[in-house]
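*Asks:* Compute the structure for the input listed below.
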Amino acid sequence: MDLLFNIAIILIKVIGLTFMVVLPLVPISVYFERRFSAIIQDRVGPNRVGIPLTLFGAKKDFSFFGLVQPMADGLKLFLKEDFTPVHVRKSFYWLAPALTVIPALVTVCVVPFGSPITINGEEIKLVIADLDVGPLFIFAISSLTVYGITLAGWSSNSKFPFIGGVRSVAQMISYEICLGLSIIPVLLWYGELNLSNIVEEQSANGWLLLPFWGDSAPWNNGGDYSAWIFWIPAFLAFLIFTISIFAETNRMPFDLPECETELVGGYHTEYSSMKFAMFFMGEYAAMVIGSALIVTMFLGGWSLPFNWDSSLQDAQGNWVWFSGLVHLAVFMTKLVAFILFFILVRWTVPRFRYDQLMRLGWVIFFEAALINVFLAALIIAAPELKVVSTIIGAVLLVVVSAALIWVLKVSDKKEAPNSGHLG
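*Replies:* Have a look, this model is predicted:
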């Protein structure tokens, strides 16, 4: 019975968290994208697609604020002709969309959605797989997405999709390095790779970007300002990680692999019907997982701010029975807020040139993330070091950083302005 109970719990978590929480966020994000862009551009977004009650004799259709628009989009793409060009490499052509969307959904399994809940006297964590290598697992699986985009461009046997695939390889590999380096300060601070433990630590002792309660606050730890000083490398890590997530998910202003003004449609130009839709499902699913990872590591995950989580615990410090549902709602609120931020950036910032994109990744973010690792290590080790050792380390870090910036500035040749043929 225990085995059947555990299997049932695993199936419920997989179906509930993946297919009833994350997957519905994909069409909802599309709806948010349309409404948000309409507000920014001062126009009307989708507001009429609804239930056609007039077909059944009613006087007026039920518009439902246009919320049925994502369902109509999905139905349209599902019923469109699934056309496969003759000149493509068919096996890889069919495999590419699956390699784009599946890794994004698999990474959901290590993201904690809420505090543990108790069922039948057994504590159950709201995470599908509570791995001790959570961030590494996410990076390993999400890196497979580049194969889907690359195969889509290569198997199409067409010029513009191939260029989009090549761009994607260079872009995603470049920014994966920045992603990996940027979270090292976070992992150094917590000494953990388990995302559930990281969130619980933030719940008790302050979020990484909001260290104002628990042991992070100087008035609670005997005047230790380490958490406040560590806010500097933590914010730099947050900045680099967030911008790199934009590049990894091919979102504006980093959507060069599918740049319509240069590549017609990029790597998915030759696709139609649901194969075409799967690329967009993969993009939005990756955006959801990227937002979830940012919220988990930097903004407390499912926890409430200012130690309000203590009101959801009993006298023994155990979570009350409904705390998991409250924390799930908190996590989803943060997640939706960050998805809206993704959409806001898309409709605010213009697209980068490709040379600017690569320069940002290799010349700025790579070096900045590397320096940030040493800065974080120095702050963490400072209480154990002598004052002289700390000062020497700080001076060396400043000197090396200044030398690196000078080298980059000198080696960066300024191009002469384009004066045209007459010039």
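*Asks:* make it CA atoms for all contacts and neighbour counts henceforth
*Replies:* Fine.
*Asks:* helix, strand or coil for the spatially most central residue of the chain?
*Replies:* The chain has Gly290 as the residue nearest its centroid, 1.1 Å off, counting by CA atoms, centre = their mean. Secondary structure for Gly290, judged by DSSP: H, G, I helix; E, B strand; the rest coil, is helix.
*Asks:* Now it: closest residue in space that isn't a chain neighbour?
*Replies:* Ile245 (6.2 Å; CA to CA, 6 or more residues apart in numbering).
*Asks:* how many neighbours does the one you found have?
*Replies:* By other CA atoms under 10 Å, 25 other residues sit near Ile245.
*Asks:* Please apply the same query to Val349.
*Replies:* So Val349, with other CA under 10 Å, has 11 neighbours.
*Asks:* My read is that Met287 contacts Phe338, right?
*Replies:* No: counting by CA atoms under 8 Å, Met287 sits too far from Phe338 to count as a contact (9.5 Å).
*Asks:* ok, those two, which is more surrounded?
*Replies:* When neighbours are counted by other CA under 10 Å, Met287 and Phe338 differ, and Met287 comes out ahead with 24 against 19.
*Asks:* and that one, what element?
*Replies:* helix 273-298 (DSSP states H and E).
*Asks:* That helix - contacts with which helices or strands?
*Replies:* helix 23-40, helix 69-79, helix 90-106, helix 195-205, helix 231-248, helix 323-346 (3 or more CA pairs under 8 Å, 6 or more residues apart in numbering; DSSP states H and E).
*Asks:* Please generate a structure for the following sequence too, so the two can be compared:
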Amino acid sequence: MSLLGTLGAVSASVPAAEIPRADFSDTPIWLSLVKAVLLFALLMVQTLIVIWFERRVIGRMQQRPGPNRTGPFGLLQTLADGVKLALKEDLTPKNADKVMFVLAPIIAGAMAFVSFAIIPLGPEVSMFGHRTPLQLADTPIAVILVLAVAGVGVYGTVLAGWSSGSTYPLLGGLRSTAQVISYEIAMGLALVAVFLYAGSMSTSQIVAAQQHLWYIVPAFFSFAVYVVTMIGETNRLPFDLAEGEGELTGGFHTEYSSLKFAMFFLGEYVNMFTVSALATTLFLGGWQAPPGLAHINNGMLNQGWWGLLWFLIKLWLFMFFFVWLRGSLPRVRYDQFMRFGWKVMIPATLVWVVAVAFIRASQLNFLGSGTLRILGIGVPTATIVLIGVIAVIAMGVAWIVDGKRAEAHAHSARPPEEEIDPFAGGYPVPPMPGQRLREPSADRTPLTVGQAASGTTDHTQDHREVPRG
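*Replies:* Okay, the predicted model is just below:
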């Protein structure tokens, strides 16, 4: 059998149907409320730390100190910035829709915390005399809940841009909405491979199914796609196109100040923790110890509060990855980013999901468990299926490459662009595709206000005949 098939067989050694979900039978309501408060406090403290961490690491990369004055090693600088934001004047634009203007940051901030509720931070532990999982809640479709909450969070972005009553926030909101929705499609498709290997969408069952092999190995392509999409989902460099300072000032939150701006800022960093925690849960074994340490002392390092330690280590590796990208890569162009998402990520992920579906079907004997005689040699059915899938993928790649070559050839054979006069209608207009601006001539002078209002298009007058009023 192929390498992928062998790895998949190992990962499927424990059927998902035999893996119980997290048991909350000994968790009273008051204990769930306590865990919710502790989870909120954990996210808030980690947000304060990661902002300081990001500024210090990027400062180190750029050979400057970063925050180092407020508190030891500058640790209290983020807290001081938060107090400053709270004390700043809260401004609301005159043309803003005031209800939506206030509601948008609340949606963006609140939705960021909801997704973390289904993330298992560790195994069962003893809390206040009860045995309870280090997880707030779990459902049979927990991962789908995360995608649904992310979709609701988009409303905070688009409402912020629309309700501001300003041009640049509106453009930023539209760009961000298109970006997040586009990359959510590829993200959802990337997670399908994990569902196929685990046989479940419950986060606790997915973690338990990775006891022998983390899904980053058999679902390596899904992991690569998810990493790209989680950066686009959180509007982080090099994909922070909704907040391109050189293009849209501050993006959708340009008109926000004080605590409303702080809510967007908080939501962005909590979203970073959420997508990193989901990647840890789905691909890196969740709270389980690394394979070399998991069997030490009869699995002691996989029990109790040790799981929280391993989970946080993996989580902060992703956070360092976010920071490293921000300090290393320049911002991409918006059309490049969207083209990459729709024309590369989504088609490639679709092909990958189909390939994984055939591999899993052959492992579970849905395609037959026998062998076929080819030229007198017995070949397993799974191998034949895998060869067929690889052939389909190769044909798809060849089709894409041929399409790119044909597009490049058509572009090179395109007729010369039409030359237009940008001032023909009285006002300067940008060129359309297939057009180029006429080079300015020495005898052309700018239009006066009166000429522009009357639609005069004679640009060949001598400059002495044009009144300068």
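*Asks:* Return the most buried member of the helices and strands packed on helix 273-298 of the first structure.
*Replies:* helix 195-205 (a mean of 23; mean count of other CA atoms under 10 Å).
*Asks:* As a check, name the ranges of all helices in the stretch 301-450 of the second structure.
*Replies:* 306-328, 334-340, 346-363, 381-412, 449-454 (DSSP state H, counting those that start in this stretch).
*Asks:* Can you give me the stretch of the second structure that the helix holding Met287 of the first structure aligns onto?
*Replies:* Helix 273-298 of the first structure corresponds to residues 258-283 of the second structure when matched by TM-score structural alignment.
*Asks:* Superposed on the first structure, what's the mean shift for that stretch?
*Replies:* By mean CA distance after the TM-score superposition for the first structure, the fitted stretch 258-283 of the second structure averages 0.6 Å away from its aligned residues in the first structure.
*Asks:* isn't there a helix covering Ile128 of the first structure?
*Replies:* No: using three-state DSSP, the secondary structure at Ile128 of the first structure is coil, not a helix.
*Asks:* so what corresponds to it in the second structure?
*Replies:* Per TM-score structural alignment, Ile128 of the first structure is aligned with Leu136.
*Asks:* Grab the nearest non-local neighbour of its match.
*Replies:* Nearest non-adjacent residue to Leu136 of the second structure (CA to CA, 6+ apart): Ala117, at 5.1 Å.
*Asks:* Aligned against the first structure, show me the partner of the one you found.
*Replies:* By TM-score structural alignment, Ala117 of the second structure lines up with Cys109.
*Asks:* Is it correct that its match is in contact with Lys125?
*Replies:* No: contact criterion CA under 8 Å: Cys109 of the first structure and Lys125 do not qualify, at 11.7 Å.
*Asks:* just the helices in the stretch 101-250 of the first structure please.
*Replies:* Under DSSP H, counting those that start in this stretch, the stretch 101-250 of the first structure gives helices at 134-142, 145-155, 159-182, 184-190, 195-205, 226-229, 231-248.
*Asks:* May I see these arranged in a markdown table, with distance to Leu11 of the first structure as well?
*Replies:* A markdown table is the format used below for the helices of the stretch 101-250 of the first structure (distance: least, CA to CA, whole Å):
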| stretch | distance to Leu11 of the first structure |
| --- | --- |
| helix 134-142 | 20 |
| helix 145-155 | 25 |
| helix 159-182 | 31 |
| helix 184-190 | 30 |
| helix 195-205 | 20 |
| helix 226-229 | 39 |
| helix 231-248 | 30 |
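*Asks:* Those: which one's closest to Ile28 of the first structure?
*Replies:* helix 231-248 (18.9 Å; CA to CA).
*Asks:* and for the following helix or strand past that closest one, what span of the second structure is it aligned with?
*Replies:* Following helix 231-248 of the first structure in sequence order, the next helix or strand is helix 260-263 (DSSP H and E). Aligned using TM-score structural alignment, helix 260-263 of the first structure spans residues 245-248 in the second structure.
*Asks:* Quick one: closest of the helices and strands packed on helix 273-298 of the first structure to Glu415 of the first structure.
*Replies:* helix 231-248 (25.6 Å).
*Asks:* So which elements touch the closest one?
*Replies:* By 3+ CA pairs under 8 Å, 6+ apart, helix 231-248 of the first structure packs against helix 159-182, helix 184-190, helix 273-298, helix 366-381.
*Asks:* can I get those in CSV with distance to Ala237 of the first structure?
*Replies:* As requested, these are exported to CSV (distance: least, CA to CA, whole Å):
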stretch, distance to Ala237 of the first structure
helix 159-182, 5
helix 184-190, 7
helix 273-298, 9
helix 366-381, 7
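*Asks:* closest one to Met71 of the first structure among the ones you listed?
*Replies:* helix 273-298 (12.6 Å).
*Asks:* Is Ile7 of the first structure in a helix, a strand, or coil?
*Replies:* Assignment for Ile7 of the first structure (three-state DSSP): helix.
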